[in-house]
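Have a look at this prediction, sequence included:
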Amino acid sequence: MTFSLYCVYRLEELVNQWIWRQDFWLPPGVTWKDIADGASDGSRYPVPRDLLICLPLALGFIALRFVFERVVALPLSRWLGVRDRVWVHVTPVPKLEAFYLQKKKQPSQNDLVVLEKHCGLTQRQIQTWLRQRRNQDRPSNTRKFCEASWRFVFYLIAFSAGLISLINTSWFWDHRECWHGYPRQAVAEAQYWYYIMELSFYLSLLLCVSVDIKRKDFKEQIIHHIATIFLIAFSYCANYVRVGTLVMLVHDSSDFLLESAKMFNYAGWRKTCDALFVIFAAVFLLTRLVVFPCRVIYTAVVDSLDVFLPYSGYYFLNGLLLVLQALHIFWAWLILRMVHKFVFLGKVERDERSDEESEVDEDEVGEEECSREQKKGAFNSKLASLANNCVLNNLTNQRRKMNSRMPKAR
């Protein structure tokens, strides 16, 4: 028993020495005891071990999502009229199936030559088979709707709860108050659960990234989730909770609008989707390109220097904020492209931010549409030639009749 206690004690010492090092997490001259003294009246103060509850909560979010998508989202999609496109099922060809599972992108000319020899099919037939096989793996609109509706519900609840818990705080209106009294700042119970739920949710998104629909901005989403998780965890441990709550509220303010626009897009409600997209674009550009850099990043970079000198954690925190801002600029560029299409085409054709699976899929759709147009054109040309033949036959018959009547008249 004594040996076990000794091992636990040594492990705790090693964790405190290498992981919870005060010179990294806290500014110079600040200790964990100073943070605890800020809650001397019995209120809550940040403790790193509080974050351990996020892993079971993330697994709980995954289970809750599974139930929500089947019990709530699926009936809702049917009620709103979400329809799935029916794709042609290909005839099984083992060698082509093996090639497709190994390499899903467009085959090269050498690949087509090799497959042509092994399968006994023409290159055109091989390309058609691979395109139809890829279409079978396309995510349905119902699946996209269920995924978007789950995120919409969470972001809406998180934004509402965060706004209610922060609207009466001093730092919500004056960002300089984020550092007033630091590090002796108590954490309200509502702000604590706001932190824990946000961290658990983003952790669940990261755990489900391999089974979720792969978006065009897949890599950017991974970077965003990782940066957000590290930012929330670090800001909580270092008691930058006031800045952290502002970061989360700014992000949640536009995310639920995006997910709602996706839902109505999958349901075919074009006017509602376009209206929500316009509102989302305005809120996103205002919060991510104006409020976030001018208030949140500014107070973390500039105002914090009035309280402590730069240290390793200072650069780590602001580095993560700048990573998020770089992603905001990238997404803002995509959104402005959509705004341009909305203004000049009159509608939002697709979600350039994260709704298409890949560029290759778009090209395949284009090829399929071109083949349809070619078939349609060929059909129309046949109809035209048939009509011309009918006209010529009628003229020929009329001329013969006239020639046969002329001798009689004479």
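Looks like it came in fine. Bear in mind that the values here come from a model prediction, so they are computed numbers and not experimental data.

CA only for contacts and neighbour counts going forward, please
Will do.

How far off centre is stretch 166-174?
Distance of stretch 166-174 from its chain centroid, counting by CA atoms, centre = their mean, to the nearest Å, is 29 Å.

Could you pull out the buried residues of it?
L166, W171, F172 (16 or more other CA atoms under 10 Å).

can you check stretch 201-218 too?
F201, Y202, L203, S204, L205, L206, I213, K214, R215, K216, D217.

So which of the residues you listed sit within strands?
In strands, judged by DSSP state E, none of these are found.

can I get these in a markdown table with distance to E116?
Output for the buried residues of stretch 201-218, formatted as a markdown table (distance: CA to CA, whole Å):
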| residue | distance to E116 |
| --- | --- |
| F201 | 48 |
| Y202 | 46 |
| L203 | 46 |
| S204 | 44 |
| L205 | 42 |
| L206 | 41 |
| I213 | 32 |
| K214 | 31 |
| R215 | 32 |
| K216 | 31 |
| D217 | 35 |
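
another one to put next to it:
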Amino acid sequence: MDLLPDIWRQDYWLPPGVTWRDMEQLADADRPQPLDLLIALPLALGFVALRYVFERFFAPPMGRYLGVKNRSQKTTAPSPQLESFYTQQTRKPTHSEIAGLISLCGKTQRQIEVWFRLRRNQDRPCQSKKFGEAAWRFFFYLLAFMAGLTCLIDRPWFWHLRECWRGYPIQAMERAHYWYYMLELGFYGSLLLRISVDIKRKDFKEQVIHHLATIFLLIFSYCANYIRIGTLVMLLHDSSDILLESAKMFNYGTGWKKTCDALFVVFAVVFLVTRLVIFPSKIIHTTLALSMEVFEPFVGYYFFNILLMVLQALHIFWAGLILRMVYKFLKGKLEKDERSDEESEIEEEEEDKGGEENADHGDYCWERSKDTLNSKLSMLTNTCVLNSFSNQRASVSDRMRKAQ
């Protein structure tokens, strides 16, 4: 073991007083070994290929069944100067940049603003692509959660967290838990491989941090034989991810609003309970406090808990987005995911109406004001006529009474 690089020093990975030789008391088939992680790379590539097949052949018929329809988008008028600026400079030009483009391409400011908005809309992912991505994640999280629950529900550490550390680190690893680890590691590896082509949402940076933290957690916890607590962390996260992806699937379809709303409410409750209550009070408390009943702190202990804290910070960030959505949902104003990549539909419609054809915004406002004024004048005129007619009838009635 002395020939190992410094990264594999036993005081990094194992508690004080425990050596790699102590770990050799277990049979090779019963203990985690770093070389086992190499299988995660072909698994990640396999997930990428399987996802392509799923999104190509299975997701489209599912989407048609749920009524997923791609929105019709207006295409921009050909403009080599604007297209070159869009692809090479920026997708959202400033006012000074627009002023320079006016003289370059001979268009008005309004036309340039509308051109860039329509061009950005063309690059946005269609509903069917969003549905395919959500459906793929839903089926993986569902199968992973069912497999994890099956191999953990009858284990003592699933019910009593102190069992996670009984006899640590010399704990035998079951083959079911080995494959559970490798499949999760391969899946998150495939998400990183596809991150450049997947839909980018507002929390793109947070998603990258989450994937990296998860991968480092899986790698370290496997090598340091944190298998028991690691399986609980994976199972806890998969439970709410299933509901999130299923709510997205129904959201992209038509005629499933009530189903989507119900799934969203259940997801919000499960997420807040599992990520903000159970995760810090059970999982983090177990790794920080209960583990100290068995061994003393070491480098890996601090590294593992720091990564758990990173995940908890991300949970708090996403909980804020979810609570905003819940508030809008209760107010009846929830129209889309807070993480959506789309811009406001109302704003988009106003821009389109503003005119590809040089529509004058001032004239439009004047026409609306004029229509409103005419309507009020008409109401006032009708009121005056009715009052005059009523007064005339009353005068005639008085004269007839006097004549009689």
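Everything's here; your move. Keep in mind that this is a model prediction, so the values were computed, not measured.

where does the TM-score land?
Here the superposed chains carry a TM-score of 0.86, computed using TM-score structural alignment, normalised by the length of the second structure; 370 aligned residues with a CA RMSD of 2.4 Å.

picking up where we left off before, pick the one among the buried residues of stretch 201-218 of the first structure closest to V153 of the first structure.
F201 (12.0 Å; CA to CA).

Show me what that closest one lines up with in the second structure.
The alignment partner of F201 of the first structure in the second structure, by TM-score structural alignment, is F187.

Just confirm its match contacts P42, I think it does.
No - taking contacts as CA atoms under 8 Å, F187 of the second structure lies outside contact range of P42: 10.6 Å.

those helices in the stretch 151-300 of the first structure, which residues are they?
170-173, 189-207, 218-237, 241-267, 270-286, 298-301 (DSSP state H, counting those that start in this stretch).

And P92 of the first structure? What does it align with in the second structure?
Match for P92 of the first structure (TM-score structural alignment): P78.

Same check on A233 of the first structure?
Aligned counterpart of A233 of the first structure in the second structure: I219 (TM-score structural alignment).

Give me the spatial nearest neighbour of S304 of the first structure, chain neighbours excluded.
W179 (6.5 Å; CA to CA, 6 or more residues apart in numbering).

Nearest residue to L311 of the second structure in space, ignoring adjacent ones along the chain?
H210 (6.6 Å).

Would you mind measuring from F316 of the first structure to Q374 of the first structure?
As judged by CA to CA, to the nearest Å, F316 of the first structure and Q374 of the first structure stand 57 Å apart.

quick revisit: may I have the residues that are in contact with the match of A233 of the first structure?
By CA atoms under 8 Å, 6 or more residues apart in numbering, I219 of the second structure lies in contact with L37.

how near is it to S190 of the second structure?
15 Å.

Quick test: name the residue nearest the centre of the second structure.
R339 (5.6 Å; CA atoms, centre = their mean).

so it touches I199, yeah?
No - R339 of the second structure is beyond contact range of I199, at 10.9 Å (criterion: CA under 8 Å).

Could you look up the SS state of the spatially closest residue to Y236 of the first structure that is not a sequence neighbour?
Nearest in space to Y236 of the first structure, with sequence neighbours left out and distances taken as CA to CA, 6+ apart, is P46 at 6.2 Å. Put simply, P46 of the first structure is coil when judged by DSSP: H, G, I helix; E, B strand; the rest coil.

list the contacts for P46 of the first structure?
For P46 of the first structure, the contacting residues are I35, A36, A186, V187, Y236, C237, A238, N239, by CA under 8 Å, 6+ apart.

returning to that earlier point: what number of residues are in the vicinity of the residue nearest to L311 of the second structure?
H210 of the second structure has 19 neighbours, counted by other CA atoms under 10 Å.

any idea how far the counterpart of it in the first structure lies from V323 of the first structure?
Under the alignment (TM-score structural alignment), H210 of the second structure pairs with H224 of the first structure. Look at H224 of the first structure and V323 of the first structure: by CA to CA, they are 8 Å apart.

cool, and A186 of the first structure?
Counting by CA to CA, the gap from A186 of the first structure to V323 of the first structure is 28 Å.

Y194 of the first structure too?
22 Å.
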